[in-house]
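**Q** Kindly return the folded structure for what I paste below:
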Amino acid sequence: MALIYPIRSDVPEPDEDSEPVFEELAADLSDTWLLQVEADEDDDGVSFGPMSAAAAFELALELDDRRPDWAISVLPLYVPGTADELIALFDDDDEVD
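**A** Model (predicted):
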């Protein structure tokens, strides 16, 4: 699977069969999201958006089911705050530069 999406480091690993919680990602990172697709290594890729977190993930999952060899990234378009605040969302407390 080549589906790439952001996760927070300070939350427990979800169960494998659990549904994504789009509201948390939207609240923590952005209301608008972007989907990037690369069909092969030589492809520069294309971007789709803006869309909601739920719409981006639904489209990414559908594409991943139908084209598992594509690299698909789901990304927030806007993140308020400073670089340190953004880094803190993803880094463990003991990984401070």
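**Q** Every contact and neighbour count from this point should use C-alpha atoms.
**A** Will do.
**Q** Tell me how many other residues crowd Leu59.
**A** Using other CA atoms under 10 Å, Leu59 has 15 other residues around it.
**Q** Now do the buried residues in stretch 46-64.
**A** Within stretch 46-64, the residues scored as buried using 16 or more other CA atoms under 10 Å are 50-57, 60, 63-64.
**Q** To compare against the first, here's the next sequence to fold:
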Amino acid sequence: MTVTSEFNNLKELIEFVLDNNEESRSNDTKLFVECCKHLGVKTLDQISDSGINMISVHKLRQVIQNKEHKFLPSDSVIENRSKRNFDIKKYMVNFKAAN
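**A** Have a look, this model is predicted:
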């Protein structure tokens, strides 16, 4: 399976979960767990065999919400994510200046 087809299939799964589970729009862990359930994962040991990982789910969720503006989280989550992003950028500028 190519990376393109793998990510297209995963993106379809993520969009399905985001569309059908509003809570997953604001929580990457919930989104990942719901995706695993849809793939038939029943135990923690089966996660590594599921073919997905938390980072891929997180990155694709960002594309869907931030670039495509679909299945958006609550306003408070958008605000918190924006503030966190600002704080991280500020930290990195200070970190680079100190080194």
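**Q** Quick check: TM-score for this pair?
**A** With the length set by TM-score structural alignment, normalised by the length of structure 1, the two chains reach a TM-score of 0.31; 56 aligned residues with a CA RMSD of 4.1 Å.
**Q** For the helix ranked longest in structure 2, which residues meet the burial criterion?
**A** Secondary structure of structure 2 read by DSSP state H shows that its longest helix is helix 75-98. Across helix 75-98 of structure 2, burial judged by 16+ other CA under 10 Å covers no residue at all.
**Q** just checking, what packs against it?
**A** Counting contacts by 3 or more CA pairs under 8 Å, 6 or more residues apart in numbering; DSSP states H and E, helix 75-98 of structure 2 is packed against no other helix or strand.
**Q** which stretches of structure 1 form helices?
**A** Taking DSSP H, the helices of structure 1 run over residues 22-28, 53-66, 83-90.
**Q** If you count contacts, what does the shortest one end up packed against?
**A** Other elements packing on helix 22-28 of structure 1 under the criterion 3+ CA pairs under 8 Å, 6+ apart are helix 53-66.
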